[in-house]
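Q: Please find the sequence and the predicted model below.
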Amino acid sequence: MITLSPRKTIPLQLTLLTPVVAIALTLVIGAIIFATLGYHPGEALYQFFVAPISRPDQVANLFVKACPLIIIASGLVFAYRANVWNIGAEGQMILGAMFGG
């Protein structure tokens, strides 16, 4: 039988390597998906990560789309600090926008 027990300390290598491996795997899997769909993986990843910040007008559009999500995240901080789980904030924003005009 396998027994799981928490580590007493987390090694520094594991702490530093985990996000790097996660980002690398995300990029590789994303490139595979784009290639499978018939798109050039390099161009698709460029459009996702570099194009939105390459021109000032595109940066403005990025902030227009990011600001509502940042406001939602700021509101959710209070719920999470109070140990209340809320998974519907984005949907509430969309419904509020639809019914608010």
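A: Ah, there it is.
Q: Please count neighbours and contacts with C-alpha atoms only from this point.
A: Will do.
Q: Can you tell me how far residue 63 is from residue 95?
A: 21 Å (Cα to Cα, to the nearest Å).
Q: How many residues are close by residue 62?
A: 13 (other Cα atoms under 10 Å).
Q: you'd agree it is up against residue 54?
A: No. Using Cα atoms under 8 Å, residue 62 is not in contact with residue 54, being 10.9 Å away.
Q: helix, strand or coil for residue 84?
A: Under the three-state scheme (DSSP: H, G, I helix; E, B strand; the rest coil), residue 84 adopts coil.
Q: Next one: it from residue 100, what distance?
A: According to Cα to Cα, residue 84 stands 26 Å off from residue 100.
Q: what do you get for residue 5?
A: Distance from residue 5 to residue 100, by Cα to Cα: 50 Å.
Q: And residue 62, which helix or strand is it part of?
A: Using DSSP states H and E, residue 62 sits within helix 56-81.
Q: which strands and helices sit next to the helix or strand following that helix?
A: As assigned by DSSP H and E, the chain's next helix or strand after helix 56-81 is helix 89-100. If you count contacts as 3 or more Cα pairs under 8 Å, 6 or more residues apart in numbering; DSSP states H and E, helix 89-100 packs onto helix 56-81.
Q: alright, now check it against this:
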Amino acid sequence: MRFKIEPRPVPSRLMKYCSPLLAALLMLISGLIIFTMLGKDPIEAFHAFFVEPINDLYGIGELFIKAAPLMLIGTGLAVGFRASIWNIGAEGQL
């Protein structure tokens, strides 16, 4: 019996919503394992990654400063993809 891989015309509603949640859950679990293996407190590490950057206005401003170029890159890529132009080096051209 030969298996044939065919793309789905439309992903199921379950996969549409569960796949990002599954990816985030796997990221948290792998981070927990890595920090535990390094002998660090995973809760403290997650606090440093996810809570500390938004504790004050300075941190929020820094997030926007770092996110603005990425948003510009995404906008430029969206225009290029819409015009059927493929550009793989967008971030390097920043």
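A: Received, thanks. Given the structure is predicted, the values throughout are model-derived calculations rather than measurements.
Q: Let me see the TM-score of these two.
A: Aligned and superposed, the two chains score 0.82 in TM-score terms (TM-score structural alignment, normalised by the length of structure 2); 93 aligned residues with a Cα RMSD of 1.8 Å.
Q: List the buried residues in stretch 22-38 of structure 2.
A: Applying a neighbour-count criterion of 16 or more other Cα atoms under 10 Å, one finds 32, 35 buried in stretch 22-38 of structure 2.
Q: Tell me the residues of structure 1 aligned with that stretch.
A: Mapped onto structure 1 using TM-score structural alignment, stretch 22-38 of structure 2 covers residues 21-37.
Q: hang on, the earlier thing: out of residue 84 and residue 100 of structure 1, which sits in the busier spot?
A: Legend: neighbour count by other Cα under 10 Å for residue 84 of structure 1 and residue 100, higher for residue 84 (11 against 7).
Q: how close does that one get to residue 77 of structure 1?
A: According to Cα to Cα, residue 84 of structure 1 stands 10 Å off from residue 77 of structure 1.
Q: What of residue 4 of structure 1?
A: 31 Å.
Q: Between the two, tell me which one has more neighbours.
A: residue 77 (12 against 6).
Q: Would you mind measuring from residue 48 of structure 2 to residue 41 of structure 2?
A: The value you get for residue 48 of structure 2 to residue 41 of structure 2, if Cα to Cα is used, is 11 Å.
Q: And for residue 83 of structure 2?
A: Between residue 83 of structure 2 and residue 41 of structure 2 the computed distance is 48 Å (Cα to Cα).
Q: Over to residue 27 of structure 2?
A: From residue 27 of structure 2 to residue 41 of structure 2 the distance is 16 Å (Cα to Cα).
Q: which residues sit against stretch 26-42 of structure 1?
A: Outside stretch 26-42 of structure 1, the residues that touch it by Cα atoms under 8 Å, 6 or more residues apart in numbering are 44, 45.
Q: repeat that with 10 Å
A: 20, 21, 22, 23, 24, 25, 43, 44, 45, 46, 47, 48 (Cα atoms under 10 Å, 6 or more residues apart in numbering).
Q: Where does the third one sit, in terms of helix or strand?
A: Following DSSP H and E, the helix or strand that holds residue 22 of structure 1 is helix 12-36.
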